[in-house]
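> Structure for the following, please:
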Amino acid sequence: MTSMTLPVVSVSSLESYVQAVNAIPMLTPERELELGRKLKDQNDLTAAGDMVMSHLRLVVSVARNYMGYGLPQADLVQEGNIGLMKAVKRFDPERGVRLASFAIHWIKAEIHEYILRNWRLVKVATTKAQRKLFFNLRSMKASSATLSPKEVKQIAKTLNVKESDVVEMESRLQGSDIPLEPTVDDGEESYAPIAYLKDTGETPAEELERTQSENLRTAGLTAALEGLDERSRRIIRARWLNETNPMTLTELADEFGVSAERIRQIEAKAMQKMKVQLAEVR
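Coordinates of the predicted model:
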C-alpha cells in the first residue's frame, strides 16, 4: 500500500477533482470480491489501487458533512483518502461486507482526527464522550441559542453522556479563539496574550547547552578521579563528594593511620592533579 499514490487534492482544482472521481465507476460485488482476494492473498497493489480509486467519490461525499468547521474541503478529502487507504488495507472480502460500508468508519476516523487537531489551537475534545459530543452536538441543537435544561437532558440521554459534559462542550464550541498577536485596531494600552504567555524558561538551545555542559563536567570529574591513586580518590570523595556527611581531616587520619597534616597534603596534591585534568577536558 505504501507504493500507491493518490491524486493530490488542491483547493484550486477541487471541482475538477470531484468531477474526475465521480466519473470513476463503482465496482460490482463480483469485481470487488475478486480484487479483495488478490490484495489479501497476493498483496496485489494494483488491485488495492483499483479498490481505492473506485471509492474516492465516497470520501468526497463523507467530507461534505464536515464543512461546518471552517476547514478547507480539500484537506478534509485528503485526510479521508488516507482513511480509505487504511480501510482497503484491512478489508477482508470473505466477511460478506461491502468495502463502502467498511470504509466509512475509517474515512470518518481520519477526518475526525484532522478536525480535532486543527479546528482549535487547544483541543476541545480529548475523551471518547467529548468526541461524541463534539461531532453530534451541533446537529442536535434546534437553534444557535444556548441549550435549555430540557435540551441538555435530552441530548445527554440520547448520546449516553453526562449532562455536565453537554454543558461544558457547548461552552467550548461557542467560545471563540483569541488571537495571540495584537490586531491593527488594538490600542497602545491593550495587550495580546502573546505578551504574557511568553515562556520564561530555557530555550531548547539553552537547555541543550546546559545539559552538554553538565555532562562534560560529570565526565571530566569521573576521568579526573580515575587518574588518582586509591587513597587519594577515597580522600577526595569523603571530603568533597559526600554531601550528606563529609569527613574531617582527623577522621581520615584515623582511618589511614597517618597525621591530619599528611591527609591535608595528599588532598592538596590530588586536587591540583584533578584541576589540570579538568582543564584539559574543557
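> switch to C-alpha atoms for all contacts and neighbour counts from now on
OK.
> center of the chain - which residue?
Arg117 (9.3 Å; Cα atoms, centre = their mean).
> could you say what helices and strands the helix or strand hosting that residue packs with?
Following DSSP states H and E, the helix or strand that holds Arg117 is helix 99-118. On a contact count with 3 or more Cα pairs under 8 Å, 6 or more residues apart in numbering; DSSP states H and E, helix 99-118 meets helix 56-63, helix 73-90.
> for the residue nearest to the centre of the chain, what are its contacts?
Arg117 sits next to Lys123 when contact means Cα atoms under 8 Å, 6 or more residues apart in numbering.
> separation between it and Ala125?
Distance of Arg117 to Ala125, computed by Cα to Cα, to the nearest Å: 10 Å.
> now Pro7
For Pro7, the distance to Ala125 - Cα to Cα - is 31 Å.
> who has more neighbours, those two?
Ala125 (17 against 11; other Cα atoms under 10 Å).
> Another for comparison:
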Amino acid sequence: MPTSTLASSTSIAPANPWALVPPLGNLDAYISAVNRLPMLTAEEEQQYARRLKEHNDLDAAGRLVMSHLRLVVSISRQYLGYGLPHGDLIQEGNVGLMKAVKRFDPDQGVRLVSYAMHWIKAEIHEYILKNWRMVKVATTKAQRKLFFNLRSMKQGFKADAGAEGLSPRDTLSEHEIDSVAAQLNVKREDVIEMETRMAGGDVLLDPSPGDDGEQAFGPIAYLADASHEPTSMIESRQRDLLASDGIATALATLDDRSRRIVEERWLKVNDDGSGGMTLHELAAVYGVSAERIRQIEAAAMKKMKKALVEYA
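Take a look at the predicted model:
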C-alpha cells in the first residue's frame, strides 16, 4: 500500500482503536465484532510495527492487536474440550497476543500472525493447566507435552478401534502406551502417570454438610494426623505427666492404709492379667467390713483428685 494511502487510513481512524469493539456482554456479539475488523496488509503491519518499536506508539500497538483478535478466537476454539469458558480462553489468548505484539521485531522477516501463534497458545496452555483442576496436573515440559497431546491421541486410538469393529477402551493398552511414549519422546511411566492424573477428579478434603444437615465424609477424616497437632501434643504430654509424677504426688498425700487400698485396687495387675484385690479381700486383711473399705477408697480418691488438680 502506498505511504499516502496508509497515512490517510491512519488519520481517519478513531483515536482509541479499542473503541472498534464495543463493550458487549454477549460473547457471540464480541466474536462477530472482531471478525468484522479489517486485516492489515504486510506493508501496514511493517509500518505499525516500526512505529511501535522506534517510537513506542501505542496507537500502532492497538492496531496490530485489533487486526489479530480473530486469530485468538480461532485458536481458542481448539481448546473448548477442556471444559473451561470460551470467554476466558479468548481473554487469556488476548494477553498472549499483546505480549507478542510488544516483542515483535519487524526486521525478522516474518508476519506477526506466525509469531503471535506461539504466544497465544502459550498463554492459553498456562491458563488451562492452572484452572483445569484445583491441583496442577502438569509441571515439567514432558508432562505439559503429554497433557495437551494425550487427549487427542486417545481419541485417535478409539476411532481406530471403532473402525476395526472393536470396543473402544477408556484406558490405554500396553501397545498404545508404548506408541504414545515413542511419538512424544517421553518415558512410558510418564504416560501412565499422566493418564492416571487426567482420569482422576478433584476431591474436597473437608466436604460441606449435605442437604439433610449431616456432615459428609471426606479424606480429611482419615488423612489428618492428630498426633502431631500442637494442642493434641500438649494434651498428650500433660496426660503422661499426670500418669507418672502426678499419680505419685497424689499417692504421697494419703496415709499408709489408704494408699495401699488404692494401689491394690487400681494400680496392680496380676500375672494372669486380672485386676488387683477385691473389697472383700482387703476387708479380710484389715479386719473390717467391705463397706468400710469402699468408704476409705472413696475418700482417698477424692483427696487424690484434689492433689492432681493442684499438680496440673
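> Need the TM-score between these chains.
Once superposed, chain against chain, the TM-score is 0.64 (TM-score structural alignment, normalised by the length of structure 1); 199 aligned residues with a Cα RMSD of 2.8 Å.
> Could you tell me where the helix holding Arg117 of structure 1 falls in structure 2?
On structure 2, the counterpart of helix 99-118 of structure 1 by TM-score structural alignment is residues 112-131.
> And for stretch 218-234 of structure 1?
Going by TM-score structural alignment, stretch 218-234 of structure 1 lines up with nothing in structure 2.
> which of the residues in that stretch are buried?
Residues Gly220, Leu221, Ala224, Leu225, Leu228, Ser232, Arg233 are the ones in stretch 218-234 of structure 1 that count as buried (16 or more other Cα atoms under 10 Å).
> Now do the helices in structure 1.
Listed in chain order, the helices of structure 1 (DSSP state H) span residues 14-22, 29-42, 45-53, 56-63, 73-90, 99-118, 128-140, 149-159, 163-174, 204-226, 230-240, 249-256, 260-281.
> out of these, deepest packed?
helix 73-90 (a mean of 22; mean count of other Cα atoms under 10 Å).
> For that one, name the packing helices and strands.
Using 3+ Cα pairs under 8 Å, 6+ apart, helix 73-90 of structure 1 sits against helix 45-53, helix 56-63, helix 99-118.
> Next, the angle helix 14-22 makes with that helix.
30 degrees (axes from the mean of the first three to the mean of the last three Cα atoms, to 10 degrees).
> what's the angle between helix 73-90 of structure 1 and helix 29-42?
70 degrees.
> give me the number of residues near Thr249 of structure 2?
15.
> So which bit of structure 1 is the host helix or strand of it matched to?
If you go by DSSP H and E, Thr249 of structure 2 is part of helix 247-252. Aligned using TM-score structural alignment, helix 247-252 of structure 2 spans no residues in structure 1.
> And that helix, what's buried?
Quick answer for helix 247-252 of structure 2 (16+ other Cα under 10 Å): Ile247, Ala250, Leu251.
> ok, now stretch 197-209 of structure 2?
Judged by neighbour count using 16+ other Cα under 10 Å, the buried positions of stretch 197-209 of structure 2 are Arg197.
> What is the end-to-end distance of that stretch?
27 Å.
> which residues are contacting it?
Contacts of stretch 197-209 of structure 2 (Cα under 8 Å, 6+ apart): Arg133, Met134, Val135, Val137, Gln215, Ala216, Phe217, Gly218, Pro219, Ile220, Ala221.
> hmm, 7 Å instead?
Contacts with stretch 197-209 of structure 2, where a contact means Cα atoms under 7 Å, 6 or more residues apart in numbering, come from Arg133, Met134, Val137, Gln215, Ala216, Phe217, Gly218, Pro219, Ile220.
> so which two of these are the farthest from each other?
Val137 and Gln215 (29.1 Å; Cα to Cα).
> re the thing from before, quick one, which of the helices and strands packed on helix 73-90 of structure 1 gets closest to Gln19 of structure 1.
Per Cα to Cα, nearest to Gln19 of structure 1 of these: helix 56-63, 9.1 Å.
> what's the matching range in structure 2 for the closest one?
Going by TM-score structural alignment: helix 56-63 of structure 1 matches residues 69-76.
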